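S.K.: no sequence for this one, just the structure:
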């Protein structure tokens, strides 16, 4: 089976080309991280010249995966910020106790 190229546009100027036999998932993840603050599922486009490729289903998979990943990043970021706030509060309490 010949390799097919799948073009995924996550946002304007944020396109990733994936090959069907060895997709560069790392490149896709890097682009998702770049657009995490402006990600709009309506802007996601999938193009593939192969007639048998189900672009609509693949698009839905990309949207759901990107949305889940971005949500996880935001949760991690919130936990990080909360930990920093707690450390700062502990540091301030320690300074007051001196």
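M.R.: Sure, I can see it. What you are looking at is a predicted structure, and each value in this text was computed from that prediction instead of being measured.
S.K.: CA atoms for contacts and neighbours, from now on please.
M.R.: Will do.
S.K.: Which parts of this protein are helices?
M.R.: For the chain, the helices defined by DSSP state H cover 25-34, 55-97.
S.K.: Out of those helices, indicate the one that is most buried.
M.R.: Mean neighbour count (mean count of other CA atoms under 10 Å) peaks for helix 25-34 among those, with a mean of 16.
S.K.: As CSV, the helices of the chain with distance to residue 9 would be great.
M.R.: Below are those laid out as CSV (distance: least, CA to CA, whole Å):
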stretch, distance to residue 9
helix 25-34, 9
helix 55-97, 10
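S.K.: one more structure, for comparison:
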């Protein structure tokens, strides 16, 4: 089975090329993190060198996974900020 090359463009100047036999998911995640504050599902584009590849379906998967990943990052950042604020406030003096 021949390897397919899939190009995922997340935003201008933020593209990742994946191959079906050895996809570099780490590089994809790195690009997502780089654009986390400017991600727009409208900018995501997927192209493949195989006519039988479901580009629209793969784009939907990428968009859903990216949105969920970024939501989790935001929740983690909020929890971190809350914990940092509590530590900086010091022990509760009313106890």
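M.R.: Cool, the structure landed. If you're wondering where the values come from, they're calculated on a predicted model, not measured in any experiment.
S.K.: Any idea which residue is closest to the centre of structure 1?
M.R.: residue 32 (3.1 Å; CA atoms, centre = their mean).
S.K.: I'd like to know how far it sits from residue 72 of structure 1.
M.R.: 12 Å (CA to CA, to the nearest Å).
S.K.: Show me whatever sits in contact with both of the two.
M.R.: By CA atoms under 8 Å, 6 or more residues apart in numbering, residue 32 of structure 1 and residue 72 have no common neighbours.
S.K.: isn't the residue nearest to the centre of structure 1 right up against residue 9?
M.R.: No. Applying CA atoms under 8 Å as the test, residue 32 of structure 1 and residue 9 come out as separate, 10.1 Å apart.
S.K.: In contact with the closest residue to residue 46 of structure 1 other than its chain neighbours: list those residues for me.
M.R.: Closest residue to residue 46 of structure 1 apart from its sequence neighbours, by CA to CA, 6 or more residues apart in numbering: residue 8 at 4.7 Å. The contact partners of residue 8 of structure 1, by CA under 8 Å, 6+ apart, come to 15, 16, 17, 18, 44, 45, 46, 47.
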